[in-house]
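1. how would this look folded up:
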Amino acid sequence: MKTARSCPHCGREVEFYRNPLPTVDVVIHVPGRGVVLVERANEPHGWALPGGFVDYGESCEAAALREAREETSLDVILTGLVGVYSDPLRDPRHHTLSVVYAAAAADPSRLKAGDDAAGVRIWPLDDLPSLAFDHARILEDYRRSLPGAAADLNRRHG
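-> Sure thing, here's the model as predicted:
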């Protein structure tokens, strides 16, 4: 959405764009154990995927690697794209657009809460806590994308 504002320095009209804020989230899967979630230190509190805002001049991939390291102390390898989530109500603070990556930890034993995280833990996909934002939906989409997920769903509902 484009609007106009007056420049505070010269008074001329300046175009102002109000766009969604770009973010990234990372599903770090630890085989046999589950996914890494961080307990948010800032509002909104709760458990969430590691992630955050993309800095100006930074690629989404670089932001995902940085956010994973900052919040979990893990170096990760991005293994795929889970999806893009853009519901205007997904974040109560702003309209955000999140590019969500799947990742593997190079060394899961280094897991430790970092920046913006009050805690960090590996949770089994079938026993997740209540999640912030739309992260329950993201993890359901991720779970359905895993090998054997379609056969498992058919067994349970067939």
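2. okay, CA-based contacts and neighbour counts for the rest of this
-> Fine.
3. which element follows the lengthiest helix in the chain toward the C-terminus?
-> Longest helix of the chain, by residue count under DSSP state H: helix 60-72. For helix 60-72, the following helix or strand on the C-terminal side (DSSP states H and E) is strand 76-85.
4. after that following strand, next one along is what?
-> strand 96-105.
5. and the gap between Arg96 and Leu153?
-> Careful, residue 96 is Thr; it's not Arg. Thr96 sits 31 Å away from Leu153, taking CA to CA, to the nearest Å as the criterion.
6. out of those two, which sits in the busier spot?
-> Thr96 (21 against 11; other CA atoms under 10 Å).
7. distance of the more buried one from Glu71?
-> Thr96 is 19 Å from Glu71, by CA to CA.
8. Phe53 too?
-> Phe53 is 13 Å from Glu71, where distance means CA to CA.
9. So between the two, which is more surrounded?
-> In terms of neighbours (other CA under 10 Å), Glu71 is the more surrounded of Phe53 and Glu71; the figures are 26 against 17.
10. run this one through as well so I can compare:
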Amino acid sequence: MARAEFSVPVEVAAPAEHVWRTVTDWGHQGEWMLATRVRVIGGGDGRRLGATLEAVTGAGPLGVTDRMEIVEWTPPRRCVVRHLGRVVRGEGVFEVLPLGAERARFVWTELLDLPLGRLGALGWPLVRPAFRAGVELSLRRFKRRCEAVYPSP
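-> Just a heads-up that it's a prediction; the model follows:
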């Protein structure tokens, strides 16, 4: 199976702890993540190793369900989820790196197992720009959400 990897960083004018709390607030990710609704499966807030999440990305009745399990939990710096779906497989990594008391860098990395074998590997270069553009748009929205509470001096 072919694997694709990409990372998208964003610098945020807010403390790293605030950035971490915002990115791991699973139930509110849909407020900044493009066309996505996220919920915790099995109760609780999902902020722990082994928690299961479900994200549905799409519009109206057309969407892809992405079930994930948190396989690494190192607050307030790193969370790794394993994508368990039929379409989306691989790992997603959220990392928060402090850049001083009032700034942080958030890095969203995806290590995706491409579906459809060779066809998926050949198609990825065509899909990748749109996928990346969606992540970049989401991260601009995430940055605005974080900075709304911590405006720049």
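11. Need the TM-score from the superposition.
-> TM-score for the superposed pair, counting by TM-score structural alignment, normalised by the length of structure 2: 0.30. Supporting figures: 71 aligned residues with a CA RMSD of 4.5 Å.
12. right, and Gly52 of structure 1 touches Val38 too?
-> No. With contact defined as CA atoms under 8 Å, Gly52 of structure 1 does not count as touching Val38 (11.8 Å).
13. Have a look at those two and say which one is more surrounded.
-> Val38 (25 against 20).
14. so that one makes contact with Glu70?
-> No. Between Val38 of structure 1 and Glu70 there is no contact under CA under 8 Å: 11.0 Å.
15. In structure 2, what residue spans correspond to strands?
-> Secondary structure of structure 2 (DSSP state E): strands located at 3-12, 36-41, 52-59, 62-74, 78-84, 89-98, 104-113.
16. Out of those strands, flag the one nearest Val127 of structure 2.
-> Comparing the strands of structure 2 by their distance to Val127 of structure 2 (CA to CA), the top pick is strand 3-12, with 11.2 Å.
17. rewinding a little: right, and the strands of structure 2 - which one's nearest Arg21 of structure 2?
-> Nearest of those (CA to CA): strand 89-98, 10.2 Å.
18. Check which helices and strands the closest one sits against.
-> Strand 89-98 of structure 2 is packed against helix 16-23, strand 78-84, strand 104-113, with contacts defined by 3 or more CA pairs under 8 Å, 6 or more residues apart in numbering; DSSP states H and E.
19. Which neighbouring elements make contact with the shortest one?
-> Spelled out, it's strand 78-84 of structure 2. Looks like strand 78-84 of structure 2 contacts strand 62-74, strand 89-98 (3+ CA pairs under 8 Å, 6+ apart).
20. Check the first one too.
-> In terms of contacts (3+ CA pairs under 8 Å, 6+ apart), helix 16-23 of structure 2 is packed against strand 89-98, strand 104-113, helix 117-149.
21. so can I have CSV of those showing distance to Glu11 of structure 2 and mean neighbour count?
-> As requested, those are exported to CSV (distance: least, CA to CA, whole Å; neighbours: other CA atoms under 10 Å):
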stretch, distance to Glu11 of structure 2, mean neighbour count
strand 89-98, 9, 20
strand 104-113, 4, 20
helix 117-149, 8, 15
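22. Distance to Cys79 of structure 2 for these - can I get that in CSV?
-> Output for the helices and strands packed on helix 16-23 of structure 2, formatted as CSV (distance: least, CA to CA, whole Å):
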stretch, distance to Cys79 of structure 2
strand 89-98, 5
strand 104-113, 10
helix 117-149, 16
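23. what's the closest of these to Phe6 of structure 2?
-> Set against Phe6 of structure 2 and scored by CA to CA, the helices and strands packed on helix 16-23 of structure 2 come closest in strand 104-113, at 5.6 Å.
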